[in-house]
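>>> The following comprises the amino acid sequence and a computationally predicted model.
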Amino acid sequence: MNDALARQPRPRLTREWWRGATIYQVYPRSFADSNGDGIGDLPGITARLDHIASLGVDAVWLSPFFPSPMNDFGYDVSDYCDVDPIFGTLADFDALVARGHELGLKIIIDQVYAHTSDQHGWFTESRSDRSNAKADWYVWADAKPDGSPPSNWQSVFGGPAWTWDARRRQYYMHNFLSSQPQLNVHNPDVQQALLDTAAFWLDRGVDGFRVDAINFAMHDPALTDNPPAPPGNGLRTRPFDFQLHIHNQSHPDIPLFIERLRALLDSYGERFTVAEVGGTDSDGEMKAFTADDRRFNSAYGFDFLYADRLTPALVREAAERWPEAPGIGWPSWAFSNHDAPRAVSRWAPPHARDAYARMAMLLLLCLRGDVFIYQGEELGLPQVTIGYDDLKDPEAIANWPLTLGRDGARTPMPWCPDSAGLGFSAAKPWLPIGEEHAALAVGVQERQETSMLALTRRLVALRQSSDALLLGEMHVVAAADNVLAFERAVAGERLLCVFNLGEAPVDWRPAQPGAWRVIESVGAVDDWRLGGFAGLVARHVA
């Protein structure tokens, strides 16, 4: 095929908007503060939506902004159908949705169905006695004869997953903080109440949900003790790490609730759902939760989010668990988010962070599935080191100094290098500003043609222009040492994506080098020689 013919535009394949989408995650507390209280808010996000739209992404995912005592910064919801005053009002949310849609952005919000805050009205009623209308809306159980908790289940955040309540003279269950009581999602009335909250937001125009910790939504009603976990090589910092979590989560009836939720969303047209699923059997659960086009559209786990190193083998294993086959759902991938240390700080040597961030962005955008870009990832932001006195994350405080680093990934977005708070807020921000972030601020990178920000826009545009990257099969052809190579292909388009995940240059050639023409590269690429942390995308032309 000659170059002139190869350059002729091909008819684009039709697809649901979310399939192959690039989704930008906003952590509202840390994105933009409009009212000078040091905390980001919805009007601040609305004012900065142009930045997100300029990246070329399809959608925005907003982490929780609902009323909450903020013990877990919004993942402890006290009212599912309102906006916390620190973030604004329902009118502010409606304005955000309207502006997002004007810019061509879909709006996705979090839904937290496994637990609420202990200040939610449902829990207030449920704990009042054992005979009220919501007495069975949470997981309550009697003490053992010796007064100890009903089972040996442990909380993710440390200590037993049970807290004694003197009002009911029973224990209530909580997989996370004691202020996050576990909903009894086995109860049909609870399921209907959750569906009603989903409908509330769908009626306000949201385009989909990211569903938090859905594999924690149902427990074993028999309250069977969890068995001990076998000895492993990992460092155990919590009692939670000493058990196999067979009975406190992952009940086989969870998919039946998911089907009810999916039916509701389908009644609103083309809406999107992506599940967050963690744990030792996350792969099996993600497959179950996305099976047969009757459940979630997609799911993402923690293949990359908690990985200490990015290796060709890791990418190969993750990708090959999601083949294009009947009954297999659609994957989603994230390298960074609000719960994990930023990838560039986990994976890159400090002196090569910029090069690594560029290579990692190209790799992320070449993967088969939906991809999530966490705020600041388009700038190459590194993790911020937070001193103990400045910590806000309850898990970090409880497990100090062995923390997951969530606060360090949640620091304010840097907008203007010469403004107070780097343009995030005129007041003292709720978390410290990263010292290295001023030089990486949006205002700095906007003036640089070769910045990480400019590259991100270019790479997102590449993905959006290619049916092979959006929808194509993925076949790994090399995953040894530091070389990762895979093909993405649909009828009429075949791409080869090659990456050097190491610092030393490598030479790697496909079987027929002349059959490929490089259409994009990052780092030092000379013919098929890739410098440290370099990558390329080539199109098949012969």
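Structure's in. What do you need?

>>> only C-alpha atoms for contact and neighbour calcs from this point on.
Noted.

>>> Show me the contact partners of stretch 180-193.
When contacts are defined by CA atoms under 8 Å, 6 or more residues apart in numbering, stretch 180-193 is touched by residues 76, 113-118, 123, 136-139, 172-175, 217-218, 253, 257.

>>> quick one, what contacts the residue most central in space within the chain?
Taking CA atoms, centre = their mean, the centroid of the chain lies closest to residue 337, which sits 5.3 Å from it. Shown in contact with residue 337 (CA under 8 Å, 6+ apart): 25, 305, 373, 374, 409.

>>> Contacts only, for residue 316.
Neighbour list for residue 316: 476, 479 [criterion: CA under 8 Å, 6+ apart].

>>> Checking it next. Helix, strand or coil?
Three-state assignment for residue 316 (DSSP: H, G, I helix; E, B strand; the rest coil): helix.

>>> same thing with residue 111?
strand.

>>> Give me the neighbour count for it.
By other CA atoms under 10 Å, the residues close to residue 111 number 24.

>>> Find the residue closest to it in space, skipping its chain neighbours.
residue 211 (4.9 Å; CA to CA, 6 or more residues apart in numbering).

>>> ok but that neighbour is inside a strand, no?
Yes: per three-state DSSP, residue 211 lies within a strand segment.

>>> Isn't it up against residue 114?
No: judged on CA atoms under 8 Å, residue 211 makes no contact with residue 114 at a distance of 9.5 Å.

>>> ok, and here's another one to check against it:
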Amino acid sequence: MNRLSRLEADSTAATVWWRGATIYQIYPRSFCDANGDGIGDLPGITSRLDYVASLGVDAIWLSPFFTSPMKDFGYDVADYCDVDPIFGKLADFDALVARAHDLGLKVLIDQVYAHTSDQHAWFEESRQSRSNAKADWYVWADPKPEGSPPSNWQSVFGGPAWTWDARRGQYYLHNFLTSQPQLNCHNPDVQDALLGVARFWLDRGVDGFRLDALNFAMHDPLLRDNPPAPDDGKPRTRPFDFQLRRYNQGHADIPAFIERIRALTDEYAAVFTMAEVGGEDALAEMKLFTRGEGRLNSAYGFDFLYAEALTPQLVATSQAHWPDEPEMGWPSWAFENHDAPRALSRWCEPDQQEPFARLKATLFAALRGDIIIYQGEELGLTQVDIPFEQLQDPEAIANWPLTLSRDGARTPMPWAAQDEFGGFTTGQPWLPLGAENLARAVDRQDGDPASLLNLTRQLGVLRRAHPALREGRFSLLHADDSRLVFRREYLGEAVLCGFNFSAKAADWPTGIAPQGKQLASVNGADTGHLAPFGAVLVEER
């Protein structure tokens, strides 16, 4: 227990703020609306930052707020260096950063480097001819002799990943919507332009970036066909699911671009960089993108986001993927986000949601890695069933009814239970809040010491106060169908963490006798037994 790990030795010299940080994700459209148009905005976020700071988090992550036609709600960027008018102005962003920093919160923003909107000035120039200055800033290709697309690649949102453009007489690549043309990040000029975007925001005071869909940033220049995916028994709702995405993503040159990004961010002290990487090769790519000291700081894991159940084995396996070893990156975890169904709606029965939410929150606070709370998760929000006629998400509309319905996890934040629109807006909200979530509003939970909101605050304080929980090694002691026990250790401090994932009481596993100060307990668990959905953290002596 007294042996210093590599990370402990490094941290004794210089602890960085982001290692073990708690990050709060804000989806700007749905957080708080200051001008009454039914869509959240930057001034609305600024007005609620005191609330965010009260959660004991270290940073906020803002999903896109850039100029956009909003066909993919901001992930189709038309101007990387400006704020879309529905969210406010650059001055509003500057005010948000200033207020966040006053409250001790770091500010992270999304960077979308794989594609732009088809309304971006770069693409509008690129599509005009094959000889203009930005002709090869996007991925263009001639048709096959019979006129079909250059390869069999499929779009994430359904249909071929190629669209014909008559002006150039060529196809352009889009891994997502047809209105999201793929940037050619093999081109050094494109890389330079994107690094210029990063510098623009760093100069405005941001503290880091989440790099969206980074493994899509480069394609196979030979445009080889993807092979078919073996049938694993899982539902296939899109042509995209029928392929192994070997050639339209994950190119071997991406790490060299990542090293350029890291070299830039290193010019700004303590900037945090986190890759979003999905797909069947996600783990290998995440480790590649974060390997050593010259690449990204962390990678955003998908282990929990689409899992149908939260199990001891899932936790144990995900933690084992990121051992404390030389050159190994640092993981980041999320149970929920703007793309995945709310966890409580996936992981437990409706009558179990309250105790399960407390178990989930305690487990989250004990994981090794950065943890990312999605807005409303601290309230126990559940997935809202959005009827077809109210859907906004293009993926949900295209794949109805076999859809994850990202809209159901993007519903507005409920601030006041007695208000028709939850205190989110004075106008008609862009999505319905859902009656069940309205009853979980901030004002209902704020003054209740037993609420999930106040438990989340207590766990935030606890994680900050105990380096073993924030930065310590993870040692698995026991994992079976219902029980999970592990130890976190750092600089001589050890915290034993025990969980019961079932609705039946259980004993501590044989041979594990927790002794010491009880730091946290939920649902009646203690050092003597693990109550149904019980969790207990003990500082060992």
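Yes, it's here. Predicted model only: the values in this text are computed from it and were never measured.

>>> which of residue 211 and residue 114 of the first structure has more neighbours?
Set residue 211 of the first structure next to residue 114 and count neighbours by other CA under 10 Å: residue 114 wins out with 23 against 20.

>>> what do we get in the second structure for the more buried one?
Mapped onto the second structure by TM-score structural alignment, residue 114 of the first structure lines up with residue 114.

>>> How about the contacts made by that match?
182, 183, 185, 212, 213, 214, 216, 217, 218.

>>> So what's the residue count around the fourth one?
The reference is to residue 212 of the second structure. When counting by other CA under 10 Å, one arrives at 22 neighbours for residue 212 of the second structure.

>>> residues contacting it?
Counting by CA under 8 Å, 6+ apart, residue 212 of the second structure touches 110, 111, 112, 113, 114, 275, 276, 277.

>>> Would you quantify the distance from the nearest residue to the fifth one once chain neighbours are set aside to residue 402 of the second structure?
Counting by CA to CA, 6+ apart, the nearest residue to residue 114 of the second structure once its immediate chain neighbours are dropped is residue 217, at 4.3 Å. In this view, residue 217 of the second structure and residue 402 of the second structure are 28 Å apart by CA to CA, to the nearest Å.

>>> These two: which is more packed in?
More neighbours surround residue 217 than the other of residue 217 of the second structure and residue 402, with 23 against 13 (other CA under 10 Å).

>>> wait, isn't that one in contact with residue 249?
Yes: with contact defined as CA under 8 Å, residue 217 of the second structure counts as touching residue 249 (7.0 Å).

>>> any idea how far residue 61 of the second structure is from residue 214 of the second structure?
17 Å.

>>> in the longest helix along the first structure, what's buried?
For the first structure, the helix that runs over the most residues, judged by DSSP state H, is helix 188-203. The neighbour-count check on helix 188-203 of the first structure (16 or more other CA atoms under 10 Å) flags 190, 191, 194, 195, 196, 197, 198, 199, 201, 202 as buried.

>>> what's the answer for stretch 405-425 of the first structure, then?
Neighbour-count burial for stretch 405-425 of the first structure flags 405-417, 421-425 (criterion: 16+ other CA under 10 Å).

>>> do the same with stretch 269-285 of the second structure
Across stretch 269-285 of the second structure, burial judged by 16+ other CA under 10 Å covers 271, 272, 273, 274, 275, 276, 277, 278, 282, 283, 285.

>>> Kindly report the same for stretch 500-520 of the second structure.
Within stretch 500-520 of the second structure, the residues scored as buried using 16+ other CA under 10 Å are 500, 501, 502, 505, 506, 508, 509, 514, 518, 519, 520.

>>> what residues are up against the last one?
Listed by CA under 8 Å, 6+ apart, the contact partners of residue 520 of the second structure are 459, 535, 536, 537, 538.

>>> From residue 362 of the second structure, how far out is it?
With distances taken as CA to CA, residue 520 of the second structure is found 8 Å from residue 362 of the second structure.

>>> Common neighbours of these two, please.
Joint contacts of residue 520 of the second structure and residue 362 (CA under 8 Å, 6+ apart) are 459, 535.

>>> got the contact list for residue 373 of the second structure?
Residue 373 of the second structure makes contacts with 22, 23, 24, 25, 334, 335, 336, as judged by CA under 8 Å, 6+ apart.

>>> For the stretch 401-542 of the first structure, which segments are assigned as helices?
According to DSSP state H, counting those that start in this stretch, the stretch 401-542 of the first structure carries its helices in the segments 406-409, 442-445, 452-465, 467-471.

>>> Next, work out how far apart the corresponding residue of the first structure for residue 277 of the second structure and residue 314 of the first structure are.
Residue 277 of the second structure maps onto residue 277 of the first structure when the alignment is built from TM-score structural alignment. Distance of residue 277 of the first structure to residue 314 of the first structure, given as CA to CA: 18 Å.

>>> ditto for residue 451 of the first structure
With distances taken as CA to CA, residue 451 of the first structure is found 28 Å from residue 314 of the first structure.

>>> Compare the two (neighbour count), which wins?
Of the pair residue 451 of the first structure and residue 314, residue 451 is the one with more neighbours under other CA under 10 Å, namely 19 against 14.

>>> That one contacts residue 442, correct?
No: taking CA under 8 Å as the definition, residue 451 of the first structure is not a contact partner of residue 442, at 9.8 Å.

>>> Doesn't residue 171 of the first structure lie inside a strand?
Yes: the assignment for residue 171 of the first structure by three-state DSSP puts it in a strand.

>>> Spit out the contact partners of it.
By CA under 8 Å, 6+ apart, residue 171 of the first structure lies in contact with 140, 141, 142, 143, 149, 150, 162, 163, 164, 165.

>>> want to throw the residues you listed into CSV with neighbour count and secondary structure?
Output for those, formatted as CSV (neighbours: other CA atoms under 10 Å; DSSP: H, G, I helix; E, B strand; the rest coil):
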residue, neighbour count, secondary structure
140, 26, strand
141, 19, strand
142, 15, coil
143, 16, coil
149, 21, coil
150, 22, coil
162, 29, strand
163, 18, strand
164, 19, strand
165, 13, strand
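
>>> For those, which ones persist in the second structure?
Mapping those onto the second structure (both residues aligned by TM-score structural alignment, their matches' CA atoms under 8 Å) leaves 140, 141, 142, 143, 149, 150, 162, 163, 164, 165 still in contact.

>>> how much space between the third one and residue 165 of the first structure?
In this structure, residue 142 of the first structure lies at 10 Å from residue 165 of the first structure, with CA to CA as the measure.

>>> what's around the residue lying closest to residue 504 of the first structure once chain neighbours are set aside, how many residues?
Closest residue to residue 504 of the first structure apart from its sequence neighbours, by CA to CA, 6+ apart: residue 532 at 5.0 Å. Look at residue 532 of the first structure: counted by other CA under 10 Å, it has 22 neighbours.
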